[in-house]
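Engineer: make a model of this:
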Amino acid sequence: MADSRRRVSLKDLAQELGVSIATVSRALRSSPEIGKEMQQRVKDLAQRLNYRPNPFARSLRRESPRVIGVVMPNLVSHYYAAVLDGIEDEAAKAGYSVISANSHEDFAAEARAIDNFISLHVEGIVACLAQDTTDYSHFEELAAMGIPLVFCGRTCLPDRFSSVTANGDEAARQATQHLIDTGSRRIAFIGGPNHLDMVRRRKHGYLEALRDNRIAIDRTLVACDRIDYNVAMKAVGQMLARPDRPDAILAFNDTITFAAFAAIKHMGLSIPDEVALIGFTDDAHAAYVTPRLSAIVDQSHLMGVTACRMLLRNIAGDKAVCREVVPQQLVIRETSAKRRDLL
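Structural biologist: Below you'll find the model as predicted:
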């Protein structure tokens, strides 16, 4: 039963009746796709629970600006802020405004954001999965309702939705190869949750480089856990405390990269002579630490632009499921080369 203290949503009606949000939405519109009996059940429940369509949503359907929704895992980070910036720039060119939501890497917050976007009748959505998300039913609801959705960065349901990703596998392979070429041999990979496709791609590239160079894979040098500064710092500290510690680290993203950087410093080890480091992170932060950080840099603004263009094509009626890859760039600075004569 819906909580009487808050506005009743389409989702509340759907849960009460045991049907999809799409069915409720269509029934309230008296769509011929829904039988008369179900239409009446939905309308009766809506009246009993005092369901009121969102007036802002109605205004969006009648008037400009047209609106798309964006949900990102961490809008405080430069990467996701730059992706959002790219989406907003491209949306503005097409006469759209953007409503953004921060999931804070939390599944429940992500699902609420999608539900809110549905209630607001946005014309389409760009999403990047929260690290906690393993249930994709809230995205499947969008497909059932015909609401266009494009994934950016972290993706799921590749047969159902278009996506824009980076070439993380190839970038990780190049970075690992650079570490090998400049003297590292015990190279660790510090990643996020294994169910994220972005983690799997980057770990795959790292492992491929080790195999290509006939370096034995040591599973104790692979730590994939939560994307969290303290969790990553603890994992790196434990590795570095071992007598057979790693002599290089490839870090999955900016949070993990700077946690690894801090852990190496905390252990009193020199970078790169004792432990080399390359991280997937944004170029601005990487250039202003000492030593300056070798980094795998995303074209994050371009990823946002590309995702928005794909979404606008979907909104215009193009139903094709597309996948585009925006390449990353390996920028070599001071933290990665043990033997600078090999550069």
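
Engineer: all contacts plus neighbour counts: C-alpha atoms, from now on.
Structural biologist: Noted.

Engineer: skipping adjacent residues, who's closest to residue 88 in space?
Structural biologist: With Cα to Cα, 6 or more residues apart in numbering as the criterion, residue 88 has its nearest non-adjacent residue at 6.2 Å, and that residue is residue 98.

Engineer: after the strand or helix carrying that neighbour comes which helix or strand?
Structural biologist: Secondary structure here is read from DSSP states H and E; on that basis residue 98 sits in strand 96-102. Per DSSP H and E, strand 96-102 leads on to helix 107-119 as the next helix or strand towards the C-terminus.

Engineer: around the closest residue to residue 253 other than its chain neighbours, how many other residues sit close by?
Structural biologist: Nearest in space to residue 253, with sequence neighbours left out and distances taken as Cα to Cα, 6+ apart, is residue 280 at 4.6 Å. Per other Cα atoms under 10 Å, the neighbour tally for residue 280 reads 27.

Engineer: contact partners for residue 280?
Structural biologist: Applying Cα atoms under 8 Å, 6 or more residues apart in numbering to residue 280 gives the contacts 251-254, 257, 295-298.

Engineer: now, those that are in strands?
Structural biologist: In this view, the contacts of residue 280 that belong to strands under DSSP state E are 251, 295-297.

Engineer: I'd like the structure of this one too, to check against the first:
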Amino acid sequence: MVTNKRRTSLKDIAQELGVSIATVSRALRSSPEIGAAMQEKVKELARKMNYRPNPFAQSLRKEAPRVIGVVVPNLVTHYYSAVLDGIEDEARKAGYSVISANTHEDSELEVKAIDNFINLHVEGIIACLAQDTRDYSHFEEIYNMQIPMVFFGRTCLSDKFSCVTANGDIAAQQATQHLIDTGSKRIAFIGGPNHLDMVVRRKHGYLEALRENRIPIERDLVVCEKIDFDWALEAATRLLQMPNRPDAILAFNDIITFAAFTAIKQLGLRIPDDVALIGFTDDVHAGYVTPRLSAIVDQSYEMGTETCKLLLKNINGDSHIYKKIVPQKLVIRETSAKK
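Structural biologist: Sure, this is the predicted structure:
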């Protein structure tokens, strides 16, 4: 038997057994028109070939809806909702509907979401990794089944899938340089898990700026562990209670940014005079706090449209692996320049 390298169809099972597609379909539905022995033979082969029925298909003659599945780590944040808006608008133009799944930063929920999308026979999948995902076997399965897939933001298996990312390394370097140029001397970086490529890029930019300015890298000022408000609040508080505390913080994303902002305020420190702050966050919420937040802003809607465009190329037969970068913007407001 040939090892399955793509999503198994009724036709594949029929060809393997030398029977018609209609016979296979009836056997899988336990139709009395098909003998018990043939039913068992069909069902056994279907299990071995990892066949998954398509609940959207109303009949063999009726075309299933054109659907794309999207997996995001945290749908309630502005970044992911804006990316999803971009995906939905681009998909709609091409006649596709979008189903989204929120993993809540949980790799087990991510695996279940991918499995559900396979069972639903979506035509393609877009995904951003949950922060604790280290095993990529569920994505390997997607690749082996030849289901079109594109990553955005946090990515993996770059030799197998196209991806859309931001220039977080350059943006972090520019932000750190701005802090140095405006009077900050001991700049801390608070990030997420070190295995995430997004964390690696942003931390690299921060470190490069320190090296270029011949500022010693202090390990105690680089704290990377989790994308979680309570953890980030505690981490920022610890940093700011050090005998020789940092006088600036570069924060990895919106959750960590506002946790750091809260820690500074709770300790009665002034922003930016005592502690300057720049965060990777959305432009909308950065203007709502006082003082208004200097921020590295994603073009998240554009990231969504570009990701969907690459997936549609893949669906339409383009097997090239694309690496698209959507640049971020450094927006200077009131939290970063010391007076």
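
Engineer: the strand holding residue 98 of structure 1 against structure 2, how far on average?
Structural biologist: With both structures laid over each other, strand 96-102 of structure 1 and its partner residues in structure 2 are 0.3 Å apart on average (mean Cα distance after the TM-score superposition for structure 1).

Engineer: for that strand, buried residues please.
Structural biologist: Going by neighbour count (16 or more other Cα atoms under 10 Å), the buried part of strand 96-102 of structure 1 is 96-98, 100-102.

Engineer: swap in stretch 315-327 of structure 1?
Structural biologist: Buried residues in stretch 315-327 of structure 1, defined by neighbour count with 16+ other Cα under 10 Å: 315, 324, 326-327.

Engineer: with stretch 224-235 of structure 1 instead?
Structural biologist: When neighbours are counted by 16+ other Cα under 10 Å, the buried residues of stretch 224-235 of structure 1 are found to be 224, 226-227, 229, 232-233, 235.

Engineer: which single one of these is nearest to residue 91 of structure 1?
Structural biologist: Of all the buried residues of stretch 224-235 of structure 1, the one sitting nearest residue 91 of structure 1 is residue 227; the distance, using Cα to Cα, is 29.7 Å.

Engineer: how close does the closest one get to residue 81 of structure 1?
Structural biologist: Per Cα to Cα, to the nearest Å, residue 227 of structure 1 is found 17 Å from residue 81 of structure 1.

Engineer: cool, residue 309 of structure 1 as well?
Structural biologist: 18 Å.

Engineer: give me the element the nearest residue to residue 97 of structure 1 once chain neighbours are set aside is part of.
Structural biologist: The shortest distance from residue 97 of structure 1 to any residue other than its chain neighbours is 4.7 Å, reached at residue 67 (Cα to Cα, 6+ apart). With the criterion set as DSSP H and E, the secondary-structure element containing residue 67 of structure 1 is strand 66-72.

Engineer: mean deviation, that strand versus structure 2?
Structural biologist: In the superposition with structure 2, the aligned residues lie an average of 0.4 Å away from strand 66-72 of structure 1, counting by mean Cα distance after the TM-score superposition for structure 1.

Engineer: that strand: what's the following helix or strand?
Structural biologist: With elements assigned by DSSP H and E, the helix or strand that comes after strand 66-72 of structure 1 is helix 78-93.
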